[in-house]
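Student: build me a model from this:
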Amino acid sequence: MRDFPTLKLDDLQSDYPGVFEGAKYVDVGIGWLPLIQAFVEEALAHDPALVVHEIKEKWGTMRIWCDTPVLRARLAKGKAEFKSGMTCEVCGAPGHIRRPPPDRMAWWRTLCDEHASPDQRSWGTRPQGPMYGYMQTRDGQWYRYDETTDSMMPSEPPAQWR
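Tutor: Below is the predicted model:
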């Protein structure tokens, strides 16, 4: 059980009729609600038939399972998932993925300094790896999140994939 308020499926079904009808569940911190709203609105603009199956946290970031063959909607999904690793899942402020030390069994969490416990603040933040911000689509095209434009931009593959 989490020690902070979470967003549930019922919270989204009334705001987005049809999008979450067949969803199993939604269980993420309320701080990620603006990311979900931005994803759904951006994706719906490109794919009115968007269907979301579930949204949950895994390894400190949000994961969205949805059906859409439309590239722009898939890029909106990737952008929301990526941005969740920079957004406190409790309050929505800028945050960091906090990774427990190797000898500790604990959840990875994306939290701001205010919502991270003193113990979690001592863990440090997850370093940005070579795949940071990258996404590959089904057709093999690579995209990378651009913070200045807040969008997924076509990109060369990361160095290790060239």
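Student: use CA for all of it now, contacts and neighbours both
Tutor: Noted.
Student: neighbours around the nearest residue to Leu111 once chain neighbours are set aside, how many?
Tutor: Distance criterion C-alpha to C-alpha, 6 or more residues apart in numbering; nearest residue to Leu111, sequence neighbours excluded, is Cys88 at 4.1 Å. The local packing of Cys88 (other C-alpha atoms under 10 Å) involves 28 other residues.
Student: how much space separates Cys88 from Glu54?
Tutor: 20 Å (C-alpha to C-alpha, to the nearest Å).
Student: again with Pro102
Tutor: From Pro102 to Glu54 the distance is 29 Å (C-alpha to C-alpha).
Student: one more to line up against the first:
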Amino acid sequence: MSEQVTGDAGRGDQIPGRLTEVGSGWHPLLMRLHSQLLGLAVDYRVEEFASRLGGLRLYLQDRFDSHGEFDGDWADTAGALVEVAEREAERTCEECAAPGRPRFHGDRHRTWIRTVCDRCHARPWPGGSGAPTCVRTSDRQVPERRPRPGGPRPRSVRRRPAE
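Tutor: All right, here's what the predicted structure looks like:
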């Protein structure tokens, strides 16, 4: 098996090259994770890195030894470190690093979930409509309900079996 390298070289294959994808409050915990991962393997690579549903999602590229064998020990150790960082992010404000929790904001068309503290939650989110500027929003529009041609659909009646 050959080792595959994924990720955009312009964005960086390690955590420091991708810090702009999350709020600055998570930067200290991510840099701590980066130094821990460097202690395991200086050439580790990030496959996916994102803020989703108020939490951090981080997936690392698998490692293989010189004989093409999967390095399960590295995967277990690195996975445990990533899991700790993801859980810590769910309790840390993404903006200021204070203790926080996931908060919902939005309307019937779109909703954002971000982990923020009480102080940052009380501040209006930039963007005018209350949408955070650093969180992706869906461009999908909810289709308008139109009446069915020929009138409403008849309701089915459930009959009891004859005894």
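Student: looking at Pro102 and Glu54 of structure 1, which one has more neighbours?
Tutor: Taking other C-alpha under 10 Å, Pro102 of structure 1 and Glu54 do not tie; Glu54 has more neighbours (17 against 8).
Student: longest single helix anywhere in structure 2?
Tutor: helix 72-89 (DSSP state H).
Student: name the surrounding residues that touch that one.
Tutor: Helix 72-89 of structure 2 is contacted from outside by 26, 29-30, 33, 36-37, 40, 55-58, 62-63, 115, using C-alpha atoms under 8 Å, 6 or more residues apart in numbering.
Student: among those, which pair sits farthest apart?
Tutor: Arg63 and Thr115 (31.3 Å; C-alpha to C-alpha).
Student: more crowded one of these two?
Tutor: More crowded of Arg63 of structure 2 and Thr115, by other C-alpha under 10 Å: Thr115, with 28 against 21.
Student: doesn't that one fall inside a strand?
Tutor: Yes - counting by DSSP: H, G, I helix; E, B strand; the rest coil, Thr115 of structure 2 is found in a strand.
Student: ok, for it, nearest residue in space, not its chain neighbours?
Tutor: Pro102 (3.9 Å).
Student: aligned partner of that neighbour in structure 1?
Tutor: By TM-score structural alignment, Pro102 of structure 2 lines up with Ile97 in structure 1.
Student: same check, this time on Val116 of structure 2
Tutor: In structure 1, Val116 of structure 2 lands on Leu111 (TM-score structural alignment).
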